[in-house]
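Engineer: structure for the following, please:
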Amino acid sequence: MNLSDEVDLEDYVSRPDKINVAEITTICQEAGMHAVHKNRYVILPKDFEKGYRTNALAQCKISLNKLAVVKESVDDTAGAA
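Structural biologist: Predicted coordinates for the structure are as follows:
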C-alpha cells in the first residue's frame, strides 16, 4: 500500500485537538481500509480524512459515555443526601 504525495501528515498531527500515537495509528489503519474498500492501493487525502473523522467520532462517543457515568454518579450522590 502506498501513500499519495498529496497526503499531508503534518496537517493531522498539528490540528488543535491533539491526538496521541494510538489515535494516529488508528487513523492510518482506517485510511488504509478505506482505500482497500475502494479497490485502491494508494491512500489518498480523502481516506485520511475519513479515518480522522471516524476516530474523532469514536472519541466523542467515549467522552459522552464517561460524562454519562459521572452524571449518574452525581445524581446518585445528590439523591442519597
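Engineer: when you work out contacts or count neighbours from here on, use the C-alpha atoms and nothing else.
Structural biologist: Fine.
Engineer: so the residue nearest the centre of the chain is in which element?
Structural biologist: Of all residues in the chain, the one closest to the mean position by CA atoms, centre = their mean is N55, 1.5 Å from it. Here N55 sits within helix 45-80, counting by DSSP states H and E.
Engineer: in that helix, which residues are buried?
Structural biologist: Buried residues in helix 45-80, counting neighbours by 16 or more other CA atoms under 10 Å, are found at 45, 47-49, 51-52, 55-56.
Engineer: from those, which is closest to L67?
Structural biologist: A56 (16.4 Å; CA to CA).
Engineer: wait, isn't G51 in contact with T25?
Structural biologist: No. Counting by CA atoms under 8 Å, T25 is not a contact partner of G51; they are 10.0 Å apart.
Engineer: structure for this one too, so we can compare:
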Amino acid sequence: MKFTEYFKAMRLRPDRSDIKLEWIKKTIDTPIKRETQDDGRIRCWSKIEEKNGKYLRVILLEDGATVHNAFFDRNFKET
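Structural biologist: As a prediction, this is how the structure comes out:
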C-alpha cells in the first residue's frame, strides 16, 4: 500500500495509532460501502469486529491505491 504524508502524520495520533494496516487493506479490498467524493477521492467503509463492530473509513486518493486517511467513523450506519 502507498500512503500520503498526511496519513503518516495522522497515524501518530493516539486515537488512530491502533488502526491496523490489515484492517485498512480489508477495507480497501472488500468494503461494505464505497463512494467517490466530488474531488475524486474514494471513501471505503468496513466493519471491524475486533473493535467491537466499529466502522473504519478509509479515504483513497483518485488513483484508488494511495491511502490518504483512515479513522473510525462514529456516524456511519450500515444500510
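Engineer: need the TM-score between these chains.
Structural biologist: TM-score of the superposed chains, computed with TM-score structural alignment, normalised by the length of the second structure, equals 0.31; 48 aligned residues with a CA RMSD of 4.5 Å.
Engineer: so the residue nearest to the centre of the first structure versus V21 of the first structure, what's the distance?
Structural biologist: 12 Å (CA to CA, to the nearest Å).
Engineer: show me what the host helix or strand of F71 of the second structure packs onto, helices and strands only.
Structural biologist: Following DSSP H and E, one finds F71 of the second structure within strand 66-72. Helices and strands touching strand 66-72 of the second structure, as assessed by 3 or more CA pairs under 8 Å, 6 or more residues apart in numbering; DSSP states H and E, comprise strand 2-3, helix 5-10, strand 54-60.
Engineer: give me that answer again for 10 Å
Structural biologist: If contacts are counted by 3 or more CA pairs under 10 Å, 6 or more residues apart in numbering; DSSP states H and E, strand 66-72 of the second structure sits against strand 2-3, helix 5-10, helix 21-29, strand 42-48, strand 54-60.
Engineer: hmm, back to that, which neighbours do N55 and V21 of the first structure have in common?
Structural biologist: Applying CA atoms under 10 Å, 6 or more residues apart in numbering, one finds that N55 of the first structure and V21 are jointly contacted by I27.
Engineer: what about the nearest residue to K2 of the second structure once chain neighbours are set aside, how many neighbours?
Structural biologist: In space, and not counting its chain neighbours, K2 of the second structure is closest to T66: 4.7 Å by CA to CA, 6 or more residues apart in numbering. By other CA atoms under 10 Å, 17 other residues sit near T66 of the second structure.
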